[in-house]
Each structure stands twice: as C-alpha cells, then as structure tokens.
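Trainee: based on what follows, work out the 3D shape:
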Amino acid sequence: MLTGQDANFVAAMEDVLDVYVRPYNPHRPVICLDEKPFMLHDHYLEPLPMRPGSPAKLDYQYQRRGYCSIFSLIEPLTGQQYVDIRKTRKAVDFAEVIAWLVDDLYPNAERIVLVMDNLNTHVPGSLYKRFPPAEAKRLLDRLEIHYTPKHGSWLNIAEIGIQLFSQDCLNRRIGSIEEVREELTAWCAERNRLKKAIHWQFTTADARIKLRSLYPDITLVTD
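Mentor: Predicted structure coming up:
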C-alpha cells in the first residue's frame, strides 16, 4: 500500500497513462496483459437440479482438482479480448503467450505496445528461457513494453477484463481446465462480436491533482 511520496510509482504511472491516451493505430495496437490463478473445484456429490419453486442445491463439500493460470489479453480501444489457459504460470508459459500474441493474434502489427505488471515472469529474459536467442530477440523486437508501477495493478486495463469474465464465468465450481477453456473461449467470442471498447477516463492531468500526495515535493530540494 502506498503511504507517501513515491517518484518511481508516479514515473511508471504517467508512462502508462500516456500510453492510454494514444489514438487508435492498427499498426501499433495497445494490448494489456494480466494473469489470474484459478482453483479447480469439482462437486463431491452431484447437485440437485432446479425444479419449479425450488433452486438448485449444492453440497457444501467439494473436491480440489488443482489449479490453472488464466492469461488475459485485451485491446482496450477495440474491446477485443483473448485468453490462454495453462496448467502453470512459469516463465516458459509467459514466453509462449507472447509468441501467440505476436505471431497469431497480431501478425501484421509493426509493433505491439504491451502494458503489463511487474510479475517475476513478465520479463524479456523469460523468452530466452523458452526460445533460441534469435527467436527470443525477434519476438522482443516486435514489442514496446510498458510496466505498471508496483502497487499499481489498477492501472492495468487487463484487470478489468479479468473482473468481467470472473463475474460471468468463474463464479461457480469448475473442475477441469478444459471446462474453463470452453467457458472463457465462448465468453471472449461473444464479447469480441459486440466490440465493446473500454474507455479509460483517468489521465496524467487527473493524477497530478487527485494523487498529488504521491508526487515528490521538489520545493524541499536543496543544493
């Protein structure tokens, strides 16, 4: 939690906010990336189905089926959203998601402007753990990376996308990765069909007023 002045925070925040006010450019799309761990829970006893005048009934006991990691990618200005569900959240998983983003989702982009947080695997070195050096460098050269500040995950628009599909799809027991993948793939297809853009309202000018307590007081600087 932020409790006082933090020059590193405001520098990273203003960098991300300036990205969000860029006009739409299909050759340099802005993509936000985030990931969410999800625990897989299956029913211990089969639920009793809903009947007239009686809701469905679930037993309080459940079976743990492990977990998965949900990578969420969203292009705010077009509303396009994609997910990749994986068994782990290792560096190689992140690297493979980046390759998917670059080569499959946006193969014609000159450069992809990527906004993400500072998770320990969200670093260029992760690509070198998965791909030969020339391939890792090729992928990285297609990216323009901007990191949200520490304690500033709210600045990542991908979090909004995660909240949306969590409310609609992940608010119940799901026992397998395959079911998670099926649910979220269908959800993204429908959302992409509707083309609901995300209109980010908070700007650098707003931050300098509403979050002014985080900015260093340079009047205290002495020679």
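Trainee: going by C-alpha atoms from here, please, whenever you check contacts or count neighbours.
Mentor: Will do.
Trainee: you'd agree C188 is in a helix?
Mentor: Yes. Read with DSSP: H, G, I helix; E, B strand; the rest coil, C188 is one of the residues of a helix.
Trainee: how many other residues sit next to it?
Mentor: For C188, the neighbour count with other CA atoms under 10 Å is 19.
Trainee: what's near enough to touch it?
Mentor: 80-83 (CA atoms under 8 Å, 6 or more residues apart in numbering).
Trainee: next, the contact list for E35, please.
Mentor: 69-72.
Trainee: going by secondary structure, D15 is in what exactly?
Mentor: D15 is located in helix 7-20, with elements delineated by DSSP states H and E.
Trainee: buried set for the next helix or strand after that helix?
Mentor: Proceeding N to C from helix 7-20, the next assigned helix or strand is strand 30-43, under DSSP H and E. Neighbour counts over strand 30-43 (16 or more other CA atoms under 10 Å) mark 30-36, 38-43 as buried.
Trainee: among those, which pair sits farthest apart?
Mentor: Greatest spatial distance among the buried residues of strand 30-43 (CA to CA): V30 and H43, at 40.0 Å.
Trainee: where do the strands of the chain begin and end?
Mentor: Residue ranges of the strands in the chain, as given by DSSP state E, are 30-43, 62-75, 80-86, 112-116, 143-147.
Trainee: in JSON lines: these, plus distance to D168.
Mentor: Output for the strands of the chain, formatted as JSON lines (distance: least, CA to CA, whole Å):
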{"stretch": "strand 30-43", "distance to D168": "14"}
{"stretch": "strand 62-75", "distance to D168": "15"}
{"stretch": "strand 80-86", "distance to D168": "14"}
{"stretch": "strand 112-116", "distance to D168": "23"}
{"stretch": "strand 143-147", "distance to D168": "28"}
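Trainee: this one next, for a side-by-side:
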Amino acid sequence: MKLALLSDIHANMRAFDACLAHAASQGATHYALLGDLVGYGAEPAEVVARAMALAREQAVVLQGNHDALAVSPPATTATMEDATAAWTHAQLDASQRAFLSQLPLRHASGDVLLVHASADDPAAWHYVDNAHRAQASLASAGEGVRHVFVGHVHHQRVSRCPCPRTASGRRRSARSASRAMARRLRCTPSGTARHRRSRFTACPMTT
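Mentor: Purely as a prediction, here's the structure:
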C-alpha cells in the first residue's frame, strides 16, 4: 500500500488535480486529505465535491479549521478569514456543508496518526511549528503511534522527538510533516516531491 497525503488544498482545484495526478503517477493506492479543503481559493464547491467522491472510495478526509469555519461562519466579518468563510459557506450546497461538518479531526492507522493540527488538542488548531509543539503532539497521539502527520503550517518539515519507547521497544519520533515524510523526500528541479523506500507519497503545493 502507498498512501498519498494531501493537505491545505484551500479550494484550489487545479492544484488538487495536479497533486492527485502526481500521486497516481507515483503509485499511490490510498489517499488522505489532512484538512482545509476550503478557504481562500475560488473553487470550494468543486474541491469538496472531489473530496466527497474520494471519501466514497475509502479515502481518509479530515476536518481543518477553514472547513469548520465555512460550515459556521461568524456573523460579522472582522478578518479576511471571516469574509472568506462567509463567501465559501454561500458557495457550498447543503450536502457539502454537512459533509464538512461531520469530518473527523484525527485518524489513526497502525503506528500512524493523521491530524490537521496538533494532536494534543485538534480542535484548538495549534500549529506544529517547533520542537515543543511536535513533542506535545506526539505525547497525545496514543500508545503505538510512531509518526504523526499534520497539515496546517503550509511548510514541509520533520521533527524527531526523543520520546519514550513504545511497548514494542521502538523509539517514537514525531513527524510534523505538512504534505511530506521529509527524511524520505527529495525534490526534483521542477519541485515535484518523491519518496524513497516509503509507503507515503506527497505533492507539495504552494499557496
């Protein structure tokens, strides 16, 4: 099995299509979308429709902060994010808003945990952008979890934590990998990401 991790698509249908095509070309057999399907971009309905289709094919789809905000936008628009959420809400039909509202915040599979923001409090939307936050995220991931993949920060990075060993004796390491398993990642001159000896594949996106 090769799992393609995509995150923070932000209603950019062309980028979504490009990343799905890249993942398929790298032999991906399973897909996980780590949240923020919408927000900022101009094609929220198209992106959510594609995510719904992938979910019907057993893809993992998680909720991000922009997805939650689009479901229930604030009554007043004090920031650009507020205004974007209100506009996005109006572009989505009832079934798409319902889909976003029921998305889980985290998904565990074997020794891997997928989450949009920090695993220590997913609904608080903390950024995993330093070693302290990476350690806090892994410490809350649960016994047996060795890799935590998150989105939210819009940057590829990996954090290794000197955490306690699991019950099997394997040392745990936290990986804050916004779209990448960085130690097994190399970028081609075109910016395409490829993984060596990994069951994960990813396509970097720019926003």
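Trainee: any idea what the TM-score is?
Mentor: Once superposed, chain against chain, the TM-score is 0.33 (TM-score structural alignment, normalised by the length of the second structure); 109 aligned residues with a CA RMSD of 5.2 Å.
Trainee: before we move on, back to that, between the contacts of C188 of the first structure, which has the most around it?
Mentor: For these, neighbours tallied by other CA under 10 Å; top is Q81, 25 neighbours.
Trainee: excluding chain neighbours, what is closest to that one?
Mentor: Counting by CA to CA, 6 or more residues apart in numbering, Q81 of the first structure lies nearest to I74, which is 4.3 Å off, once chain neighbours are set aside.
Trainee: pretty sure the one you found is touching L33, no?
Mentor: Yes. Using CA atoms under 8 Å, I74 of the first structure is in contact with L33, at 6.7 Å.
Trainee: which residues are in contact with each of the two?
Mentor: Common neighbours of I74 of the first structure and L33 (CA under 8 Å, 6+ apart) are A158.
Trainee: roughly how far does L138 of the second structure sit from H107 of the second structure?
Mentor: 14 Å (CA to CA, to the nearest Å).
Trainee: who's more crowded, the two?
Mentor: L138 (27 against 15).
Trainee: against A86 of the second structure, how distant is that one?
Mentor: The value you get for L138 of the second structure to A86 of the second structure, if CA to CA is used, is 34 Å.
Trainee: try L100 of the second structure
Mentor: Counting by CA to CA - L100 of the second structure and A86 of the second structure are separated by 15 Å.
Trainee: and the two? Which one has more around it.
Mentor: Shown here are L100 of the second structure and A86; by other CA under 10 Å, L100 has more neighbours (26 against 21).
Trainee: same question for the helix or strand harbouring the more buried one: list its buried residues.
Mentor: Per DSSP H and E, L100 of the second structure falls inside helix 94-101. By 16+ other CA under 10 Å, the buried positions in helix 94-101 of the second structure come out as 96-97, 99-101.
Trainee: helices or strands up against it?
Mentor: On a contact count with 3 or more CA pairs under 8 Å, 6 or more residues apart in numbering; DSSP states H and E, helix 94-101 of the second structure meets helix 44-56, helix 65-71.
Trainee: the same query, at a cut-off of 10 Å, please.
Mentor: helix 44-56, helix 65-71, helix 80-91 (3 or more CA pairs under 10 Å, 6 or more residues apart in numbering; DSSP states H and E).
Trainee: that one to helix 80-91, inter-axis angle?
Mentor: Interaxial angle of helix 94-101 of the second structure relative to helix 80-91 (axes from the mean of the first three to the mean of the last three CA atoms, to 10 degrees): 140 degrees.
Trainee: got the angle between helix 94-101 of the second structure and helix 44-56?
Mentor: Using the same axes, to 10 degrees: helix 94-101 of the second structure against helix 44-56 is 70 degrees.
Trainee: buried sites along the next helix or strand after helix 94-101 of the second structure?
Mentor: Counting by DSSP H and E, the next helix or strand C-terminal to helix 94-101 of the second structure is strand 106-109. By neighbour count with 16+ other CA under 10 Å, strand 106-109 of the second structure contains the buried residues R106.
Trainee: just to revisit the earlier point, which two in the contacts of C188 of the first structure are spaced the farthest apart?
Mentor: Going by CA to CA, the pair spanning those furthest: Q80 and V83, at 10.6 Å.
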